[in-house]
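1. structural data only, the sequence is not supplied:
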C-alpha cells in the first residue's frame, strides 16, 4: 500500500501532514517487521535515503514506497534466494553529529546501506556551508563500500564530497554514470 493510499484509507485525505506521514510510516514499519522477521542480516540489502536541508520529500516518500512495493512483490513470488530490501532514511538530528537512521523498514537488523541516495531539491542547489556537515560522513560511507547515488540536484551534495572530482580524474575504483540536469552549474563548482 502506498503512503497516499494509506492516508486516504486512514484519514480520508491524500494531503499528508507531517503527523499523518509519521503515523503511516510507523504502521508500515510495524507491518514490514512482521513480514520479514525470518530473514538473516546477511541476506538484506539496505537502501538508504539521505534527508538534507530542502531535500524534496515527495521524492523521498516516493522512492521509499517504490522500494517497499518492490520488496512486497519479491516476497509474494516466494524465491528463497532473493535478498530482502531494507529501506532507511537518514538525517542529521543534532548539530555537529553524523546523520542517523530516522526511518527503517527492518528495525533491529544489523546492516549498513549498500546504496545511499541523495534526493533532489526544489530549492537552489545546496551550498558549500549547508553541505559541510554531510561531507565527511558521505566520504566515509563511500570508503566503507556504500554506493552513493544522486537524483537531479542531489548531485550538488554529492559534488561537495569531492568524490566526483576523483571520478573525473579516473581515481575512483567504482565509477558511475551521471546525467546532469544543471550541468553548467555543476561544472562551475
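-> Perfect, thanks for sending it. Note that the coordinates shown come from a computational prediction; the quantities given were computed from them, not determined experimentally. Numbering: from 1, shown residues only.
2. okay, CA-based contacts and neighbour counts for the rest of this
-> Noted.
3. all strands of the protein, in order?
-> In the chain, the strands defined using DSSP state E lie at 44-51, 84-91, 100-104, 113-118, 147-150.
4. here comes the other one, which I'd like you to weigh against the first:
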C-alpha cells in the first residue's frame, strides 16, 4: 500500500509541475496577445485579439509597410520584430542582423559574452522577422554574392530600380567580404 502511495504522490507531483509550466506558458501567451493588441492599436487597427475568448482573427486597417516611424516606440518587453523595426527607424539605414542585435543589446544594457549574445540575438532576429520579410515591410540587399553580406531596411529606402537611396546606405565596414581572415598552418 505504501508503494502505491509513493507512486500516486510522484504522479501528483509531476502533474503539479506540468500544471505550473502550462500556467507559465499561458502567461507568456497572454503577454504576447497584449503586445499584439498594442501593436494593432499603434498601427491604427481594430483590436480583435482577446484573452480566453477563442477569437483568433484580427483586423488591421493599414498595411504594415506603411508604418510611420514616429509611431514606433522601444518596448523592452515587446516583440523582437518591434525592436528590430525600432532600431531600423532609429538608425535610418540598411542594417545587418548582427548590427541590429548589437543595438538592441546596447539599448537593453544586456551584459555577457558580447560575441555569443550578438550571434544568438541575430539568429533570433532573422527568424522573428520572417513575417516582416513576407509582407514586404522590410527588404534585403546583398551587395556581394555572399549571404553574410545581406542587409535589411525599408522598401521606401530603395529607388524604382532597387538601388539604395542616398542616406540609407549600409555600413561598408560590415561587409564580411572586407574582413581579413587568418588561416591556421
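-> Everything's here; your move. Values in this document were obtained by computation on a predicted structure and should not be read as measured data.
5. superposing both, give me the TM-score.
-> Put the two chains on top of each other and the TM-score (TM-score structural alignment, normalised by the length of the second structure) is 0.27; 88 aligned residues with a CA RMSD of 5.6 Å.
6. thinking again about what came up before, between the strands of the first structure, which one is closest to residue 30 of the first structure.
-> Counting by CA to CA, residue 30 of the first structure lies closest to strand 100-104 out of those; the figure is 9.8 Å.
7. what sits up against that closest one?
-> With contact meaning CA atoms under 8 Å, 6 or more residues apart in numbering, strand 100-104 of the first structure is reached by 25, 29, 86, 87, 88, 89, 90, 91, 92, 93.
8. neighbours of residue 3 of the first structure, how many?
-> 19 (other CA atoms under 10 Å).
9. hang on, isn't it packed against residue 66?
-> No. Taking contacts as CA atoms under 8 Å, residue 3 of the first structure lies outside contact range of residue 66: 10.3 Å.
10. just give the number of residues close to residue 89 of the first structure.
-> Going by other CA under 10 Å, the residues that sit close to residue 89 of the first structure add up to 21.
11. now do the same contact list for it.
-> 48, 49, 50, 51, 101, 102, 103, 104.
12. regarding the first structure, what is its longest helix?
-> Determined from DSSP state H, the single longest helix within the first structure is helix 57-77.
13. can you name every helix or strand that that helix contacts?
-> strand 84-91 (3 or more CA pairs under 8 Å, 6 or more residues apart in numbering; DSSP states H and E).
14. so what touches stretch 117-124 of the second structure?
-> With CA under 8 Å, 6+ apart, stretch 117-124 of the second structure has contacts from 80, 97, 98, 100, 101, 102, 105.
15. try 6 Å
-> With contact meaning CA atoms under 6 Å, 6 or more residues apart in numbering, stretch 117-124 of the second structure is reached by 97, 98, 101, 102.
16. ok, and the most crowded of these?
-> The residue in these with the most neighbours, by other CA under 10 Å, is residue 101 (25 neighbours).
17. which helix or which strand is home to it?
-> helix 97-107 (DSSP states H and E).
18. give me the angle between the helix or strand just after that helix and helix 97-107.
-> Sequence order places helix 114-128 as the next helix or strand after helix 97-107 of the second structure, per DSSP H and E. With axes from the mean of the first three to the mean of the last three CA atoms, to 10 degrees defining the directions, helix 114-128 of the second structure sits at 110 degrees from helix 97-107.
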